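Enquirer: got a predicted structure plus its sequence, pasted below:
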Amino acid sequence: MKLPFVLFASTALVLVSRETYAQGSEARTIQLDEVTVEGTREGQGGPITADGYVATSSRSATKTDTLILETPQSISTVTQQQLEDRKPQTLQEAVSYTPGVRVGGYGFDPRYDAFSIRGIDVTYTGVFRDGLRQVNSPNGLFRLEPYGLEGISIVRGPAASIYGASSTGGIIDLISKRPTFLPFREVEIQTGSYGRLQGNFDLSGPVTSDNTLFYRLTGLVRQAGTEIDAVPDDRVFIGAAFTWKPTDATTLTILGEYMDSTTGGTAAYLNNYATDAAGNPTSLSIGATRVFAGDPRYNDYRQRQGRIGYEFEHRFNDMFTLRQRTRFSALGTNQEYVYGGSGLTRENNWGIVSDTHLESRLRMGPVDHTILTGLDVSRLSYVSKQGFDAAIPVDVDPILSYREDQTQTLAGIYIQDQIKWQNWRLTLGGRHDWLTSEYDSARFEFDQNDTKFTGRAALGYVTDFGLAPYVSYGTSFTPKALLIRT
């Protein structure tokens, strides 16, 4: 059930009309001109500008407000309208129709948002949230609630020249819902297969009469099963955002989120590949079955996660604009599973990420420059404890006999120049990163200190009929400290 602001406006008009009529039948009739009010739910000039399914500009590829047609890089965008129409329940479903993105490579597994871009797995190294790196640990990956998003940008190809350590396949930038100028109210109730029952709401609008403070509150509660009886799909999600805009030149937005989700510790099916002495399948070999390989009595995977951060922007004049984004995030997991014995993994991670850059727009003769200079820093720490025992009862936790922990810091400085001359668009960028990492476990420990320079050069030509051919070259890197352990 959707209750857009137009409904409330109409109700107010009816109330006023009745009050006028109540003053007496002798009241003079006044003929008013017809007034048409149109509004949208789009944010306040956020990272994505779109018209329905078609995005016209995005900050994800360049960190500046650049038309997608004039960006010499392959970009796809899942807009707010598309998310509303398709109602995806996972990140994989949200990007499943995006060119170059492959989902479902691991089969049915609701524990992680795993996918690849251009054949390269980007689950750990290619996910960004609101332009900031999403820090993860080996068993602690942030899960996404699509209802909390207003858009998704998929940038294909190397983006390390402004984002630092990331995959050569590209990155995916998840854009959180932000407050809207106009009042908006939405309440939904959903039901579906496997006993699915879900309720969610989305509220937004101004807080003060002078239109300097705006809010948005988004929530979701779901209780559901899946195709495997022992694997639930339950979650509670709440997202809050506040925007303070004291002047047209200054904007501060606070973004927060919390989610408590429970699914299965393992989603494995039983496989029966019986072979003879020569390795050939026998009559007993039936391959993959529909039989659950775990034990429903000990198969919960519960994860609690939260984020809090801000985005600040100040435009000094038509030439200089300063932006800063900072976010703190933390999560905790408790994974129970049975596979040849009882296993338990408990992991906690926390991290802080910050990006500050100055955008300078200037004109030199017939050439326009948009120069971006910035610094970003991220720091992650995690602790993982694991236990496994094949001899204990199924409903008993094994002793957490193995522990590992790691702390890593990644800092980078970057510069980018977007050059515009007539129909030509030239983008040049470079970045230098410093990585430090400390790892400690029961088996070994190591320290790592690395530096890396990455760059990008791209040239495009924007035609008058909407075609923009381009050539692009870029480099990227992924330090071993950012990869999942094996």
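Expert: Good, I have the coordinates.

Enquirer: from here on, just use CA atoms for contacts and neighbour counts.
Expert: Fine.

Enquirer: so which strand or helix has the closest residue to Gln190 other than its chain neighbours?
Expert: Leaving aside its chain neighbours, Gln190 sits nearest to Gln198 (5.0 Å; criterion: C-alpha to C-alpha, 6 or more residues apart in numbering). Gln198 is part of strand 196-206 when elements are defined by DSSP states H and E.

Enquirer: need the next SSE after that strand, C-terminal direction.
Expert: Proceeding C-terminally, strand 196-206 gives way to strand 213-223 as the next helix or strand, assigned by DSSP H and E.

Enquirer: and Ile254, how far from Leu331?
Expert: 19 Å (C-alpha to C-alpha, to the nearest Å).

Enquirer: can you report how many residues neighbour the residue nearest to Val101 when sequence neighbours are not counted?
Expert: Nearest residue to Val101 in three dimensions, chain neighbours excluded: Ile117, at 4.6 Å (C-alpha to C-alpha, 6+ apart). By other C-alpha atoms under 10 Å, 25 other residues sit near Ile117.

Enquirer: in contact with Ile117, which residues?
Expert: Counting by C-alpha atoms under 8 Å, 6 or more residues apart in numbering, Ile117 makes contact with Gly100, Val101, Arg102, Arg156, Gly169, Gly170, Ile171.

Enquirer: could you dump those residues into a markdown table and include secondary structure and distance to Asp109?
Expert: As requested, the contacts of Ile117 are exported to a markdown table (DSSP: H, G, I helix; E, B strand; the rest coil; distance: C-alpha to C-alpha, whole Å):
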| residue | secondary structure | distance to Asp109 |
| --- | --- | --- |
| Gly100 | coil | 21 |
| Val101 | strand | 17 |
| Arg102 | strand | 15 |
| Arg156 | strand | 25 |
| Gly169 | coil | 22 |
| Gly170 | strand | 23 |
| Ile171 | strand | 22 |
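
Enquirer: residues contacting the residue most central in space within the chain?
Expert: The centre of the chain sits closest to Leu174, judged by C-alpha atoms, centre = their mean, with a distance of 2.8 Å. Going by C-alpha under 8 Å, 6+ apart, Leu174 touches Val127, Phe128, Arg129, Asp130, Gly131, Leu149, Gly151, Ile152, Ser153.

Enquirer: presented hereafter is structure B, for comparison with structure A:
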Amino acid sequence: MNDSKHREITTMKSSLPAPLVATILLIGSSQAIAESAPQAFDIPAQPLHSALQKLADQAGVAVFFTEQQVAGKSAPAVKGRFSSREALQKLLTGSGLSYTFTGESSVSIKTADSGSDARTTMPAVTVTGKAVYDPTDPYNPDYRLPNASTATKTDTPIMETPFSVQVVPKQVLEDQQVVRLDQAVRNVAGVNTSSLNQGTTDGFIIRGFQNNITYRDGMLLPTILGGGTTKREMANLERVEVLKGPGSILFGRSEPGGIINMVTKQPLATPYYSLQQQFGSYDFYRTTIDATAPLTNDDTLLYRLNLSYENAGSFRDFVDNERVFIAPVLKWNISQRTQATFELEYQHFDETNDPGITNIGTRPANVPINTALHEPLLSKNKGDRVLVGFNWSHEFNDNWKVSHRFNYENYDFSTMSLFFGAASNNGDVDRFLNLGPENDSSRYFNSLNLSGKIDTAGVHHQLLFGFDHFIIDDKFVGNCCQSAPSYNILVRHI
């Protein structure tokens, strides 16, 4: 019996080098050891077998392993306050070994495939991400907007839209400090400014077609006699969406090249306040304010207010501009499925009509770029624009929704301008005068849409039924095309 016992002990010693076991009496169960309170460890980086010895000494546990398991392996430094389990995990990092508690104060090191009870507990990992993507969040710096409404008049992912749609998001407008619409759409392939894009008109060429018609939240913004009234203010624009190709099936009057739709900022439940001051060349000064927040504790009433003031000169002689813009919006969340929005825009403009530099033959005239062919006292565009809007929507259920939008817009302005054609070879330019001292333009717009989602034979469909009604009432007092004194572009005038 004694011989048998002696042989058993000898077998165990032959598999464990004598100095690799350190034992200190520790009262408690294996679960208590595994969840022991943090204590101080100071184990330098060293071979794994000696690091395990250090851990046994400092933790007060017995650690069992074989020489073959730890041969050639190193352990990282462990310094700080950890539980016994945490300290052991750090020492075994990258070694391919695991462990298990075999008694009240003993731990057995195992290879990854040494048994079903072998395990390696990974340290806790914290994952931070967005639970919900909100493209209207004023603090969201993303450049990518996954959805656009212009192509289908529904909030549809661009990847699922069978049209070419490109969005210029809020972050791009802020990064580029955009103050005019042409500065925004230059980010869109296939869209260029045209000869109509002058002092009082937004004019573009989209896929080769001339276009000076734009949309605001899906509402047509017509121009007067193709000449425009004033350039669109950007202070309250959330983003600009460009639909390339024919869109008349949804928008009625549009050019075949595409549609530029400006999406305005709406009231938010997240408070946001911004004051911005811009300075630029040629006495350019622009101040903007953007504020939004709830008016009630339950977010039933929300508001948004955008203001801007601009005063600017130009690299062109006798050109200056002054603009004032105010745009308050009030949103009423009647219920979770019903909302109504009231909005107002007021814009005052006092700007110079600048026809630019003429051409001689097929080339621009070789004159200084600041040369002006207009008369300062006869080249003014001054007036006011007022827009009043009301829109509401109601969701019958998760699939069906009805929405209605009504906008009234009025322009009251006076305009005087000179225009001309090409210059002769000696530099003479024939100029003509357009006088419009009293102009009034009123526009009425109604849009009623019913959208829904249905499934047929496993195929998902989005449906849209809509009706638009548009009235323009323009009144002009003035005359056009009278001859004005000629001008020689090559002679220096003082």
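Expert: Nice, thanks for sending it over. Please read all numbers here as calculations on a predicted model, not as lab measurements.

Enquirer: so where do the helices sit in structure 1?
Expert: Along structure 1, the stretches classed as helices by DSSP state H are 5-22, 80-86, 91-95, 160-163.

Enquirer: where in structure 2 does stretch 303-320 of structure 1 fall?
Expert: Stretch 303-320 of structure 1 corresponds to residues 383-400 of structure 2 when matched by TM-score structural alignment.

Enquirer: the aligned residue in structure 1 for Ser417 of structure 2: how many residues sit nearby?
Expert: Using TM-score structural alignment, the partner of Ser417 of structure 2 in structure 1 is Tyr337. The tally of other residues near Tyr337 of structure 1 (other C-alpha under 10 Å) stands at 25.

Enquirer: from what I see, Tyr337 of structure 1 and Gly343 are in contact.
Expert: Yes: in this structure, Tyr337 of structure 1 is within contact of Gly343 by C-alpha atoms under 8 Å, at 5.2 Å.

Enquirer: please enumerate the shared neighbours of the two.
Expert: Counting by C-alpha under 8 Å, 6+ apart, Tyr337 of structure 1 and Gly343 have no contacts in common.

Enquirer: rewinding a little: how much space separates the aligned partner of the residue nearest to Val101 of structure 1 in structure 2 from Ala189 of structure 2?
Expert: Using TM-score structural alignment, the partner of Ile117 of structure 1 in structure 2 is Ile206. Between Ile206 of structure 2 and Ala189 of structure 2 the computed distance is 9 Å (C-alpha to C-alpha).

Enquirer: can you check Leu330 of structure 2 too?
Expert: For Leu330 of structure 2, the distance to Ala189 of structure 2 equals 35 Å [C-alpha to C-alpha].

Enquirer: check Glu238 of structure 2 too.
Expert: Glu238 of structure 2 is 20 Å from Ala189 of structure 2, by C-alpha to C-alpha.

Enquirer: residues in structure 2 aligned with the strand holding Gln198 of structure 1?
Expert: So strand 196-206 of structure 1 sits over residues 284-294 in structure 2, by TM-score structural alignment.

Enquirer: what does that stretch contact?
Expert: Applying C-alpha under 8 Å, 6+ apart, the external contacts of stretch 284-294 of structure 2 come out as 235-236, 267-279, 300-313.

Enquirer: hmm, 6 Å instead?
Expert: 267, 269-279, 301-312 (C-alpha atoms under 6 Å, 6 or more residues apart in numbering).

Enquirer: and that stretch, what's buried?
Expert: Using 16 or more other C-alpha atoms under 10 Å as the test for burial, stretch 284-294 of structure 2 gives Tyr285, Arg286, Thr287, Thr288, Ile289, Asp290, Ala291, Thr292, Ala293, Pro294.

Enquirer: out of those, who's nearest Thr156 of structure 2?
Expert: Proximity of these to Thr156 of structure 2 (C-alpha to C-alpha) peaks at Thr292, which lies at 25.9 Å.

Enquirer: not counting sequence-adjacent ones, nearest residue to that closest one?
Expert: Leaving aside its sequence neighbours, Thr292 of structure 2 sits nearest to Arg304 (C-alpha to C-alpha, 6+ apart; 4.2 Å).

Enquirer: now for the one you found: which residues touch it?
Expert: Applying C-alpha under 6 Å, 6+ apart to Arg304 of structure 2 gives the contacts Pro267, Ala291, Thr292, Pro328, Val329.

Enquirer: that one matches what in structure 1?
Expert: Correspondence of Arg304 of structure 2 to structure 1, assessed by TM-score structural alignment: Arg216.

Enquirer: and for Pro256 of structure 2?
Expert: Aligned by TM-score structural alignment, Pro256 of structure 2 pairs with Thr168 of structure 1.
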